[in-house]
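Undergrad: No sequence on hand, only this structure:
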């Protein structure tokens, strides 16, 4: 199965995104872009996450540091929700 992707250049042109924003995301370890044929690409399974960051930055005027903080907090909420589900399942087993 071949991995589908779009180059960062294509993405930036199609969605009117400043390429420096993409560089900042990668330099901040928010996302990682693999290299295919000497060009950095966005894997299709990264697009939804990347779209969130673009929205936060361009529509809500949130800087890279803010995006990183939001990403971290959302991951913590997700982890806690998973832990709650596990605890609820354990509780149901002991009833």
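TA: Nice, thanks for sending it over. Worth saying up front: this structure is predicted, and the values here are computed from it rather than measured.
Undergrad: going forward, measure contacts between C-alpha atoms and count neighbours the same way
TA: OK.
Undergrad: Check which helices and strands the helix or strand hosting residue 73 sits against.
TA: Assigned by DSSP states H and E, residue 73 falls within helix 64-93. Using 3 or more C-alpha pairs under 8 Å, 6 or more residues apart in numbering; DSSP states H and E, no helix or strand is in contact with helix 64-93.
Undergrad: got the buried residues for that helix?
TA: Buried residues in helix 64-93, counted by 16 or more other C-alpha atoms under 10 Å: 64, 67, 68, 71.
Undergrad: In CSV: these, plus distance to residue 8.
TA: Output for those, formatted as CSV (distance: C-alpha to C-alpha, whole Å):
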residue, distance to residue 8
64, 18
67, 19
68, 20
71, 21
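Undergrad: Identify the farthest-apart pair in these.
TA: For the buried residues of helix 64-93, the farthest-apart pair by C-alpha to C-alpha is 64 and 71; their separation is 10.4 Å.
Undergrad: neighbours around residue 49, how many?
TA: Neighbour count for residue 49, taken as other C-alpha atoms under 10 Å: 12.
Undergrad: what about versus this one:
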């Protein structure tokens, strides 16, 4: 397995001063995917932006893991609705011209 795009979980824990259980709980909720290679757990570097948002929500807003799950599901729904609105506006412009 190519480890180029993977970040070791212990490194993330020390960098963000978070417990390993935080990332494990996020994984159990389906919010992040933890990959294990030779007893070392990794997270894909493409997920860092979302992980940083989750950490800020957890630390700054004092929201628990279940709350983070709710927030991210709502954000996903909001993005879907915004895309649908843009699509509908574009279709409406066709009929207005």
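TA: Structure's in. What do you need? Since we're looking at a predicted model, the values are computed, not measured.
Undergrad: Can you give me the TM-score here?
TA: TM-score of the superposed chains, computed with TM-score structural alignment, normalised by the length of the first structure, equals 0.90; 95 aligned residues with a C-alpha RMSD of 1.6 Å.
Undergrad: Identify each buried residue in the helix or strand harbouring residue 10 of the first structure, please.
TA: Residue 10 of the first structure is part of helix 8-15, with elements assigned from DSSP H and E. By 16+ other C-alpha under 10 Å, the buried positions in helix 8-15 of the first structure come out as 8, 9, 11.
Undergrad: matching residues in the second structure for the strand ranked longest in the first structure?
TA: Assignment by DSSP state E gives strand 39-43 as the longest strand of the first structure. Aligned using TM-score structural alignment, strand 39-43 of the first structure spans residues 40-44 in the second structure.
Undergrad: Mean distance between that stretch and the first structure after superposition?
TA: By mean C-alpha distance after the TM-score superposition for the first structure, the fitted stretch 40-44 of the second structure averages 1.5 Å away from its aligned residues in the first structure.
Undergrad: in that stretch, what's buried?
TA: In stretch 40-44 of the second structure, counting by 16+ other C-alpha under 10 Å, buried: 41, 42, 43, 44.
Undergrad: next one: stretch 15-34 of the second structure
TA: So, applying 16+ other C-alpha under 10 Å, buried residues of stretch 15-34 of the second structure: 23, 24, 26, 31, 32, 33, 34.
Undergrad: can you put the residues you listed in CSV and add secondary structure?
TA: Shown next, in CSV, are the buried residues of stretch 15-34 of the second structure (DSSP: H, G, I helix; E, B strand; the rest coil):
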residue, secondary structure
23, helix
24, helix
26, helix
31, coil
32, coil
33, coil
34, strand
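Undergrad: what's the mean gap between the helix holding residue 10 of the first structure and the aligned bit of the second structure?
TA: Helix 8-15 of the first structure sits 0.9 Å off on average (mean C-alpha distance after the TM-score superposition for the first structure).
Undergrad: residues making contact with that helix?
TA: Residues outside helix 8-15 of the first structure that contact it (C-alpha atoms under 8 Å, 6 or more residues apart in numbering) are 17, 18, 19, 22, 39, 40, 41, 42.
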